[in-house]
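Student: Requesting a structural model of the entry that follows:
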Amino acid sequence: MKILIYDCHKSRVQESEKIKKALLRGHPDLEIDIAEVRKFQFPDTENYDAFIVSGADGHSEKHAWPRLIKEQIAKIIGIGKPVLGVCFGSQILAELYGFEIITLKKPEIGWVQVKLTDLGKEDQLFKELPTSLPIYQYHIRAVKGGGKVLAESRNCIQAVKYSDTIYGIQFHAEESPESGKEYLKTDRKCENYEEASTLAPEEYIEWKIYRNFIDIITKTVK
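Tutor: Predicted coordinates:
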């Protein structure tokens, strides 16, 4: 199976490299490419079986790339190929399905407790995961509603299912306790490192969400 990750960051692809690493942990036979959206890299979608859209470190509607990636994902949905949106990518999916994006009163930065809904407890995306677990966050905008809500934190919706092969996750399941803490120590937006890292788990199990996504879509990819 061949996967394309759309990286939406300004000048770094670390997040997408972490997503790639998490994917390969569960499925080492995957072929994975990374396309830098802000450099207007949009490979032919016919060459890929599924797509992942990363988070983004800020954007303006004045820029062309948010509109272009949204148009690209709309086309992919239209041809029936699987998509997983992460953070900003999740918000793109929500907008394409006609749902609102809100700005939180306070950003979620660091590990936040995420609880599965009844639908989430039954969904294969969270197979072999507890019904409540801390997952790394880095966002101030979030999905207000839409689709089948699979998980929530105290402040916002955390996971949504739009179809059998289209999911959005607000959290960053690619961040391990080690990598997340390392990032927060040097991040200017993290005002309280101790608070942000209090819930950091000892064991990294969130990578299974990426594995489960591939397991789900494997049945649909010819």
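
Student: going forward, measure contacts between C-alpha atoms and count neighbours the same way
Tutor: Fine.

Student: what about stretch 210-222, distance to the chain center?
Tutor: 16 Å (C-alpha atoms, centre = their mean, to the nearest Å).

Student: buried sites along that stretch?
Tutor: Neighbour counts using 16 or more other C-alpha atoms under 10 Å place Y210, R211, N212, F213, I214, I216, I217 of stretch 210-222 among the buried residues.

Student: What separation do you get for the most centrally placed residue in the chain and K62?
Tutor: By C-alpha atoms, centre = their mean, the chain has its centre lying nearest to V86, at 1.6 Å. Between V86 and K62 the distance is 22 Å, computed by C-alpha to C-alpha, to the nearest Å.

Student: Tally up the residues packed near the residue nearest to Q91 when sequence neighbours are not counted, please.
Tutor: Nearest residue to Q91, sequence neighbours excluded (C-alpha to C-alpha, 6 or more residues apart in numbering): V143, at 6.0 Å. Residues lying near V143 (other C-alpha atoms under 10 Å) number 26.

Student: Please provide the structure for the following sequence as well, for comparison with the first:
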Amino acid sequence: MKAHYFQHVPFEGLGSIESWLEKNNFTITSTKFFAEPTLPDPEQVDFLIIMGGPMSVNDQEEYPWLHDELNFIREFIQRDKPVLGVCLGAQLIASAMGSKIYPNKEKEIGWFPIQGSQQQTEGTFSFPASATVFHWHGETFDLPEGATHLAQSEACKNQAFQKGNAIGLQCHLETTPESARNIISHCRNELVPAQYIQDEQTILSADAEVYASLNQLMAKVLDFLSKQINS
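Tutor: Just a heads-up that it's a prediction; the model follows:
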């Protein structure tokens, strides 16, 4: 099986997703838009993973490859193959499905709980009633038409959704201690005092148990989506 991931900046990689893919014997390929925005043959990809980045879906003039990426995502979704989007990746999926992307009322950066939706239906991923997860975003999106709402937080209503075999996660379940340090080192200027923005010390004080729980939830999402391959 082949998994292909889209990476938008050098400091936001797969995190814990990489070890899950290796453990499950996936061949891993990538498009790194910051270096060489070459897109794969969608026929040769079983599982598409779209990572985050500081740019907006609406920044297509500054990042012209976003237009091609959106077209690829739209076509891939139509093939009904599993797709996972994280943060910007979730916004790209939502945009490909026709939703608007716009600034959230509050930036959300750090460790804050999400609540699983009680409206989940058969065939959709089930989030726990509450889970503390990692966030780093300033934008949000309208829930795509026909999608199932999966999770929310106090600061952001649409934290996760599913439509068909596509799942979008506004939050970061793949974060590891290394990836948390990486995003802080490149985006430290965003850590300003605000209700839903934690300081650097608080973010980095999360212990191994917090990361283990986070990455276990990521693995459950990946397990769920991978079962849809060739189903």
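
Student: which stretches of structure 1 form helices?
Tutor: Using DSSP state H, the helices found in structure 1 span residues 14-26, 64-78, 88-96, 118-122, 177-186, 193-197, 208-218.

Student: out of these, which comes closest to H139 of structure 1?
Tutor: helix 88-96 (8.5 Å; C-alpha to C-alpha).

Student: In terms of secondary structure, what does that closest one contact?
Tutor: strand 50-53, helix 64-78, strand 83-86, strand 101-116, strand 132-143, strand 166-169 (3 or more C-alpha pairs under 8 Å, 6 or more residues apart in numbering; DSSP states H and E).

Student: how close does the last one sit to structure 2?
Tutor: What it means is strand 166-169 of structure 1. On superposition with structure 2, the mean distance recorded for strand 166-169 of structure 1 (mean C-alpha distance after the TM-score superposition for structure 1) is 0.5 Å.

Student: before we move on, back to that, was I right about the residue nearest to the centre of structure 1 contacting I169?
Tutor: Yes - using C-alpha atoms under 8 Å, V86 of structure 1 is in contact with I169, at 5.1 Å.

Student: who touches both of those two?
Tutor: Common contacts of V86 of structure 1 and I169 (C-alpha atoms under 8 Å, 6 or more residues apart in numbering): none found.

Student: hang on, the earlier thing: per the alignment, the residue nearest to Q91 of structure 1 pairs with which residue of structure 2?
Tutor: The alignment partner of V143 of structure 1 in structure 2, by TM-score structural alignment, is F141.

Student: Its match reaches M97, doesn't it?
Tutor: No - here F141 of structure 2 does not reach M97: they are 11.0 Å apart, not a contact under C-alpha under 8 Å.

Student: Please name whichever of the helices and strands packed on helix 88-96 of structure 1 is nearest to Y204 of structure 1.
Tutor: strand 132-143 (9.6 Å).

Student: which residues touch A22 of structure 1?
Tutor: Taking C-alpha under 8 Å, 6+ apart, one finds E174, W207, K208, Y210, R211 in contact with A22 of structure 1.

Student: how does it look with 10 Å?
Tutor: S16, P28, A173, E174, E175, S176, E206, W207, K208, I209, Y210, R211 (C-alpha atoms under 10 Å, 6 or more residues apart in numbering).

Student: and if you look at W65 of structure 1?
Tutor: C8, V37, R38, K39, F40, Q41, H59, E71.

Student: Run a quick neighbour tally on the fourth one.
Tutor: Around K39 of structure 1 sit 13 other residues, with neighbours defined as other C-alpha under 10 Å.

Student: Tell me how far it lies from N47 of structure 1.
Tutor: From K39 of structure 1 to N47 of structure 1 the distance is 19 Å (C-alpha to C-alpha).

Student: Repeat that for the second one.
Tutor: If you measure V37 of structure 1 against N47 of structure 1 using C-alpha to C-alpha, the figure is 17 Å.

Student: So which of the two has more stuff around it?
Tutor: Higher neighbour count among V37 of structure 1 and N47: V37, with 20 against 10, using other C-alpha under 10 Å.

Student: quick one: what's aligned to the more buried one in structure 2?
Tutor: Looks like V37 of structure 1 aligns to F33 there (TM-score structural alignment).

Student: Repeat that for L23 of structure 1.
Tutor: L23 of structure 1 maps onto W20 in structure 2, by TM-score structural alignment.

Student: Quickly list what's touching both of F141 and M97 of structure 2.
Tutor: Shared contacts of F141 of structure 2 and M97 (C-alpha under 10 Å, 6+ apart): Q91.

Student: Most neighbours of all the contacts of W65 of structure 1, which one?
Tutor: Neighbour counts for the contacts of W65 of structure 1 (other C-alpha under 10 Å) peak at C8, which has 28 neighbours.

Student: and that residue, how far is that from F99 of structure 1?
Tutor: 21 Å.

Student: can you check E182 of structure 1 too?
Tutor: 34 Å.

Student: ditto for S60 of structure 1
Tutor: Distance from S60 of structure 1 to F99 of structure 1, by C-alpha to C-alpha: 19 Å.

Student: what about these two, which has more around it?
Tutor: Neighbour count, other C-alpha under 10 Å: between S60 of structure 1 and F99, F99 has more, with 16 against 8.

Student: Next up, the contacts around that one.
Tutor: Q91, I92, L93, V143, K144, G145, G146, G147.

Student: count of neighbours near the closest residue to I19 of structure 1 other than its chain neighbours?
Tutor: Spatially, and ignoring its direct neighbours in sequence, I19 of structure 1 is nearest to E174 (5.1 Å; C-alpha to C-alpha, 6+ apart). Per other C-alpha under 10 Å, the neighbour tally for E174 of structure 1 reads 27.
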